[in-house]
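Q: Provided below for reference: sequence and predicted model.
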Amino acid sequence: MYTSLVRAQNAFGFFTTVAFAVAALIAASDFLSPRAPTGTLKTTNVQVVRGRPHYYSTKKEEYAIIKFSLDADLSSLFTWNTKQVFVYVTAEWPDSTSGATNATNKAVIWDSIITSPSADHLTNIGPVAKRKLIKSAEGKSIDPSRGKLSLKNQRPKYQITHPTGKVAETDGVTLKLHYNVQPWVGILTWNQDRDYGLWKKMAGGLSKAFQFPAVKSKTADKAKS
């Protein structure tokens, strides 16, 4: 009855139970750390151009290119259990083509990953930059400066379009800041629409509404010249 195999199974079962209990406590500790992210977004330049979705396409589509400025303080999202924070900016506008009530178009125009000092070894950067990053974080479990962003006239990473291929002269477009917290142990968490205890919804993080401009025609450019 008490063979070596049974004893090994009992020891392993006890170990996994303790490990699960410790992991649950670590995950629950996140709810004791206050979160109060803030952000300010504004557009600096908006253009709409025509282009092909791929090289062999004969049909051109309209693409919006949005430059923006961002000042954000996401330092409160970093705790001893934070692995990294995924930050991204979306352009959103009402969808009048689908016929659905309150339908909204959403497209990502920029994103970035901010690692905590304990996860710097996971960053996908060059060896020299990685050594400098790790050295700057020596002895730090939490580095609040990692969550502070200040971007001026930032170029978008992605041009955006619509399934119809038309975005020019669209009204009610806004930019919105989003985040996704990835912990070492626990669940992924995203932006909140309301306050939950010590976790507060983002203050700001939404630009003023604007309009996609019309596509500049070649004839108009020639007339100006």
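A: Received the coordinates, thanks. Fair warning: this is a prediction, and the values are worked out from it, not measured in the lab.
Q: When you work out contacts or count neighbours from here on, use the C-alpha atoms and nothing else.
A: OK.
Q: now residue 46: how far from residue 17?
A: Taking CA to CA, to the nearest Å as the measure, residue 46 and residue 17 are separated by 55 Å.
Q: biggest helix in this protein by residues?
A: In the chain, with assignment by DSSP state H, the single longest helix is helix 4-29.
Q: List the buried residues for it?
A: 26-27 (16 or more other CA atoms under 10 Å).
Q: Any idea how far the helix or strand just after it is from the middle of the chain?
A: Reading on from helix 4-29 to the C-terminus, the next helix or strand found by DSSP states H and E is strand 38-51. Distance of strand 38-51 from its chain centroid, counting by CA atoms, centre = their mean, to the nearest Å, is 16 Å.
Q: One more to weigh against that first structure:
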Amino acid sequence: MCAIASISDNFSSPSPTSQVQVLNINWFRNKPDGDDEVSMTMNISADLQSLFTWNTKQVFVFLAAEYETPQNSLNQVSLWDGIIPAKEHAKFYIHTTNKYRFVDQGSNLRGRDFNLTLHWHVMPKTGKMFADKIVMTGFYLPQSYR
């Protein structure tokens, strides 16, 4: 029975959507230890209802800033996360500042372009977890600290 339940999830074709707007860079500074830090206000909207099937227990979702530096081809900083317990909560709009600190190890963020990526992990009642993401491009940090 568990195998059938797990296999049946392979036949669903989810079509989640998401949009993030950066409304304001609240502050952008170089800390005394030399690391850059950013605080920003965002609107996060998503419709993840199509991720839910009869076998979905919950969905873990997080928003990450992703960017490249000379030292690392991929830097990922988690800015916000949440657990969606049921389909009726899977369509949401959130006005927030980053829940977690956006810090770079060094002074690499001035003028940097970055992506905001909404990641999710579907946790089934039975079977294996499924993960995917939506990448949103075209975001830039200021050239100077504020």
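A: Everything's here; your move. Remember, predicted model here, so these are calculated numbers, not experimental data.
Q: Work out the TM-score between the chains.
A: Superposed pair, TM-score by TM-score structural alignment, normalised by the length of the second structure: 0.87. Supporting alignment: 145 aligned residues with a CA RMSD of 2.0 Å.
Q: tell me which element residue 71 of the first structure falls in.
A: Taking DSSP H and E as the definition, residue 71 of the first structure sits inside strand 61-73.
Q: so where in the second structure does that strand end up aligned?
A: Using TM-score structural alignment, strand 61-73 of the first structure lines up with residues 35-47 of the second structure.
Q: Please tell me how far residue 1 of the second structure sits from residue 124 of the second structure.
A: Taking CA to CA, one finds residue 1 of the second structure at 14 Å from residue 124 of the second structure.
Q: now residue 7 of the second structure
A: 12 Å.
Q: coming back round to it: compared with the second structure, how much does the strand holding residue 71 of the first structure deviate?
A: Following the fit onto the second structure, the mean deviation recorded for strand 61-73 of the first structure is 1.5 Å by mean CA distance after the TM-score superposition for the first structure.
Q: Pull out the buried residues from that strand.
A: Under the neighbour-count criterion of 16+ other CA under 10 Å, strand 61-73 of the first structure has 61-73 buried.
Q: same check, this time on stretch 43-52 of the first structure
A: Buried residues in stretch 43-52 of the first structure (16+ other CA under 10 Å): 43, 48-50.
Q: again with stretch 112-132 of the second structure
A: For stretch 112-132 of the second structure, burial by neighbour count (16+ other CA under 10 Å) applies to 113-124, 127.
Q: which of those residues lies closest to residue 135 of the second structure?
A: Nearest to residue 135 of the second structure, judged by CA to CA, of those is residue 117 at 4.4 Å.
Q: Quick check: the closest one is in a strand.
A: Yes - per DSSP: H, G, I helix; E, B strand; the rest coil, residue 117 of the second structure lies within a strand segment.
Q: Does it touch residue 65 like I think?
A: Yes - counting by CA atoms under 8 Å, a contact exists between residue 117 of the second structure and residue 65, whose distance comes to 6.4 Å.
Q: Not counting the match of strand 61-73 of the first structure itself, show me its contacts.
A: With CA atoms under 8 Å, 6 or more residues apart in numbering as the contact definition, stretch 35-47 of the second structure has outside contacts at 16-31, 90-98, 101-109.
Q: From those, keep the buried residues only.
A: For the contacts of stretch 35-47 of the second structure, a burial check counting by 16+ other CA under 10 Å picks out 16, 18-20, 28-30, 90-91, 97-98, 102-104, 107-109.
Q: end to end, how far does stretch 145-161 of the first structure reach?
A: Distance across stretch 145-161 of the first structure, first residue to last, is 34 Å (CA to CA).
Q: Return the residues in contact with residue 121 of the second structure.
A: 59-61, 129-132.
Q: what do you get if the cut-off is 6 Å, keeping everything else the same?
A: If a contact means CA atoms under 6 Å, 6 or more residues apart in numbering, then residue 121 of the second structure has 59-60, 130-131 as its contacts.
Q: Tell me the spacing between it and residue 141 of the second structure.
A: The spacing between residue 121 of the second structure and residue 141 of the second structure, counted by CA to CA, is 28 Å.
Q: Kindly report the same for residue 59 of the second structure.
A: 30 Å.
Q: before we move on, what about residue 111 of the second structure?
A: Counting by CA to CA, the gap from residue 111 of the second structure to residue 141 of the second structure is 5 Å.
Q: Work out which residue lies at the spatial centre of the second structure.
A: What sits nearest the mean C-alpha location of the second structure, by CA atoms, centre = their mean, is residue 63, with 1.5 Å.
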